[in-house]
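give me a model of this one.
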Amino acid sequence: MKSDPHTLFDNFDLLIDDGLILVDPNGEVVRANQSSLSTLGERIINQPLEYYLRHPDINQAIDNIKEFGETSPLTYLRYDDVQHEYVVKFAPFPDDHCLVRMNDVTARISFDKIRSEFVANVSHELRSPLTTLTGFIETLQTTAADDPKARIEFLAIMREEAGRMQRLVDSLLSLSRVESQEHLHPNDDVQMTDVVKEVYDLMTHRAAQCGMRIELINNLPQKLNPIVLGKKDELSEVLHNLLENAIKYGYQNSTVKFILETDEPKKMVQISVVNSGEGIDEIHLPRLTERFYRVDKARTRKLGGTGLGLAIVKHIVNRHRGRLQITSERGGETVFTVYFPIIGA
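As a prediction, this is how the structure comes out:
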């Protein structure tokens, strides 16, 4: 019994989520599923496939299928709002038809690229302190073995570099945890006034060590203690990281404002950290929450930054259905504001 290519196409379409296109012996599209129509457009039916899937080897691939029964997949790049990459495969079908399958691999390639860049960045961040430690260990074992002054100096530097690696590892573990749980919304009732006060008490001493002070400004309506559905430790981590950044990059002897208020129209609690410093150029603002992105790499490393703090903040804020906003003026104020929905508001 002769197989009908149209019926076979419908059976394949039920099993496969990718774009599927049925091409007749003349190279014209006779059937296409919704996925392929969304990609190439509704007008592809009864038109040569080469008009819409523009690739120099498309016709040769279809001819190879008819003549040899097989051909190599093609890589097809399509530019819409963003670039998409497809792996296009071909299979022989009854009556000299050809089945074309379009597999969108954009997400996989993007993930592989991000993973590769992440591994490269971590390796780079660890290599520098490890090289320093190795060099000083070798020196202490040889030329400085009997030099007490050098030993004290080198051990202090080694301790600093080991601390730098420890901070990086701790940040990586924290980032891994919040990324893996980002899709799971926490459900504890957290009183934000208490969180803000605890973080303020903790960071006041840290600011004083840097010749700065933190001014806590509570602009909440009287007796209001907004409750957020969340995880207290993670919300504390967000505020701690923002204050830590404000202290690191603020001018000495300046004041960091720590402001608690509500955004009444949107029923959100609004917490801002404001510092006075060199500021951040607008071009950098959209990328500040990227892992290992630094405006001034040398300065960040000198101040002990890992380049992961704001990435952690972003993922925690997302997990709590919140929002992060950043504004800055060169030589003026930099403002980091987080918003979280209030329960029962």
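
for the rest of this, base every contact and every neighbour count on C-alpha atoms.
Fine.

how far away is the closest residue in space to His185 that isn't next to it in sequence from Leu229?
Leaving aside its chain neighbours, His185 sits nearest to Arg319 (5.7 Å; criterion: C-alpha to C-alpha, 6 or more residues apart in numbering). To Leu229, Arg319 is 10 Å away according to C-alpha to C-alpha, to the nearest Å.

intersection of neighbour lists for the two?
Contact criterion C-alpha atoms under 8 Å, 6 or more residues apart in numbering; residues bridging Arg319 and Leu229 by contacting each: Pro186.

which other helices and strands does the lengthiest helix in the chain contact?
Looking across the chain with DSSP state H, the single longest helix is helix 106-141. On a contact count with 3 or more C-alpha pairs under 8 Å, 6 or more residues apart in numbering; DSSP states H and E, helix 106-141 meets strand 83-93, helix 148-180.

the structure of the following sequence is requested for comparison with the preceding one:
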Amino acid sequence: MSAPQFLFDHEEAGDVDRVTTYYSRLKAHRWLMVGALFIFACLLLGGWLKPMQAFLSSFAIIILAMLAPVQSRKARINAEANALSQTANDLHIHAISNAINDPIMLISSTGTLLYANEDAERAFGRIEIGTPIVLRLRSEEVRTLIRSTLDGVKTGTIEFVEKSPLERWFSVSLKPVSSDATKPQYLMHFHDLSETKKTDKVRSDFIANASHELRTPLASLMGFIETLAGPARNDEVARDRFLKIMQDQAGRMSRLIDDLLTLSRFETAWGQSSFEEVELKAVLTHVTNALSPMVSQTGSTIKLSFAGGLDEALKLRGNRDEIIQLFENLIENAIKYGKDNGQVNVDVSEDAAGQNFIVEVRDDGPGISEEHLPRLVERFYRVDVDTSRGKQGTGLGLAIVKHIIQRHKGRLNVKSKLGQGTSFFVALPKIQSK
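Here you go, the predicted structure:
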């Protein structure tokens, strides 16, 4: 059997490889050679070079082009692959950043901004790419975090407050995300703590206010008990007077505890499983009748009126007991803070779209200054502390009103001017007739 016939042997293959290499180098440097030959031609025509010098120079340029290394095909492929990988990595980071509902920034090893997602722009405003991040976030805590992280120090999470345009609290972490050691990148993640801080403050204020409200009548009770057990033991006149005061203070504590429990129940009961069809006219009639003894004591009157065509079929979906408490609190406040022998008006209408009932509870009292109106529904907020306590107010009635209205998907509005009384407007969704 004859030996297999190869198209060329190893030596021939080596020669072919060399020729291919030389050709590829010439092709890679072709424009450089064209430029050099053009210059030599110009010098030759201008008499600056002799023909032999021009030939030797051109020959030398060609030899140098054949010997000059060029980037191999494999190297080019690897470089292109790395560039594509880096681009894909950047796109991946951007996509993840936009999917997170927190401000995210990507910064370079020099602390300049490379990318910011939409939440970051909403939180801190637009920041130009390439801007040093410390020029925008001037918090010393953030500066220290960035400096330490870029220096290679392992850092944790810090908190800082951004005061402009609104005061907001953030927790911030900064971590490296790039695997390219020559171009390190760092991801800065901001988590908004404003609501948590606000809730903590509200809780802290609530505990402090509740403790204060309970401490006063409790201290009064303890003082009178000690007096009755000691110096006034046999003083019948003092005993009767002290017992009446003690009864009032105990009643105040009882009302406060009842309101605290009610408020706690409304704050945790977001469901509407106990809702049913409620007749608004029947509820308002029940409330005005229930408050008639209080009206008699002050000499006031309650006038309940309905807009044309609304005295029947006033149906809404809700919890009847809660709606009763809602209007009891509002009308009772109107009686307390209105004029003696005055009038409380309860007017029922509907909005222009016919979607909601509008119940206005209006008194003829001294009115409320405009700066107090936004805070009326805060727990324990009082326009006049002495007047409120003198009228046996706990400071929680309007907070309870707010939560009941929220549970029924309604709205509350207040209008008042000094010397012209106060009006509370309650909008509650009506059941639409089919």
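
and the TM-score between these chains?
Their TM-score after superposition, calculated using TM-score structural alignment, normalised by the length of structure 1, is reported as 0.89; 344 aligned residues with a C-alpha RMSD of 2.7 Å.

with distance to Leu37 of structure 1 added, can I get the helices and strands packed on helix 106-141 of structure 1 in TSV?
As requested, those are arranged in TSV below (distance: least, C-alpha to C-alpha, whole Å):
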stretch	distance to Leu37 of structure 1
strand 83-93	14
helix 148-180	34
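
which one of these lies closest to Leu260 of structure 1?
helix 148-180 (24.2 Å; C-alpha to C-alpha).

how about that closest one, aligned to which bit of structure 2?
Aligned using TM-score structural alignment, helix 148-180 of structure 1 spans residues 236-268 in structure 2.

tell me which residues in the matching stretch are buried?
Neighbour counts using 16 or more other C-alpha atoms under 10 Å place 238-239, 242, 245-246, 249-250, 252-253, 255-256, 259-260, 263, 266 of stretch 236-268 of structure 2 among the buried residues.

how about stretch 100-114 of structure 1?
For stretch 100-114 of structure 1, burial by neighbour count (16+ other C-alpha under 10 Å) applies to 100-104.

now do the helices in structure 2.
Using DSSP H, helices in structure 2 cover 10-28, 30-45, 51-67, 73-99, 118-124, 140-150, 194-229, 236-268, 280-290, 292-298, 320-337, 385-390, 397-407.

residue in structure 1 matching Ile431 of structure 2?
Checking TM-score structural alignment: Ile431 of structure 2 goes with Ile343.

its match touches Lys266, doesn't it?
No. Applying C-alpha atoms under 8 Å as the test, Ile343 of structure 1 and Lys266 come out as separate, 12.0 Å apart.

just the terminal-to-terminal distance for stretch 303-315 of structure 1.
End-to-end distance of stretch 303-315 of structure 1 (C-alpha to C-alpha): 23 Å.

so it corresponds to what in structure 2?
Going by TM-score structural alignment, stretch 303-315 of structure 1 sits over residues 391-403 in structure 2.

how about that stretch: buried residues?
392-403.

any chance of the helices of structure 2 in JSON lines, with distance to Gly419 of structure 2 too?
Converted to JSON lines, the helices of structure 2 look like this (distance: least, C-alpha to C-alpha, whole Å):
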{"stretch": "helix 10-28", "distance to Gly419 of structure 2": "93"}
{"stretch": "helix 30-45", "distance to Gly419 of structure 2": "93"}
{"stretch": "helix 51-67", "distance to Gly419 of structure 2": "99"}
{"stretch": "helix 73-99", "distance to Gly419 of structure 2": "54"}
{"stretch": "helix 118-124", "distance to Gly419 of structure 2": "43"}
{"stretch": "helix 140-150", "distance to Gly419 of structure 2": "51"}
{"stretch": "helix 194-229", "distance to Gly419 of structure 2": "30"}
{"stretch": "helix 236-268", "distance to Gly419 of structure 2": "29"}
{"stretch": "helix 280-290", "distance to Gly419 of structure 2": "25"}
{"stretch": "helix 292-298", "distance to Gly419 of structure 2": "19"}
{"stretch": "helix 320-337", "distance to Gly419 of structure 2": "12"}
{"stretch": "helix 385-390", "distance to Gly419 of structure 2": "16"}
{"stretch": "helix 397-407", "distance to Gly419 of structure 2": "21"}
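
which among the ones you listed is found nearest to Pro132 of structure 2?
Closest to Pro132 of structure 2 of the helices of structure 2 is helix 140-150 (C-alpha to C-alpha; 10.8 Å).

what helices or strands is that closest one leaning on?
Against helix 140-150 of structure 2 (3+ C-alpha pairs under 8 Å, 6+ apart) you get strand 158-162, strand 168-176.

mean shift between the longest one and structure 1?
In this case it means strand 168-176 of structure 2. Relative to the matching residues in structure 1, strand 168-176 of structure 2 has an average distance of 2.1 Å after the fit, by mean C-alpha distance after the TM-score superposition for structure 1.

which strands or helices does that strand pack on?
Using 3+ C-alpha pairs under 8 Å, 6+ apart: strand 168-176 of structure 2 touches helix 140-150, strand 158-162, strand 185-192, helix 194-229.

hmm, back to that, the helices of structure 2: which one's closest to Ser305 of structure 2?
Judging these by C-alpha to C-alpha, what sits closest to Ser305 of structure 2 is helix 280-290, at 9.9 Å.
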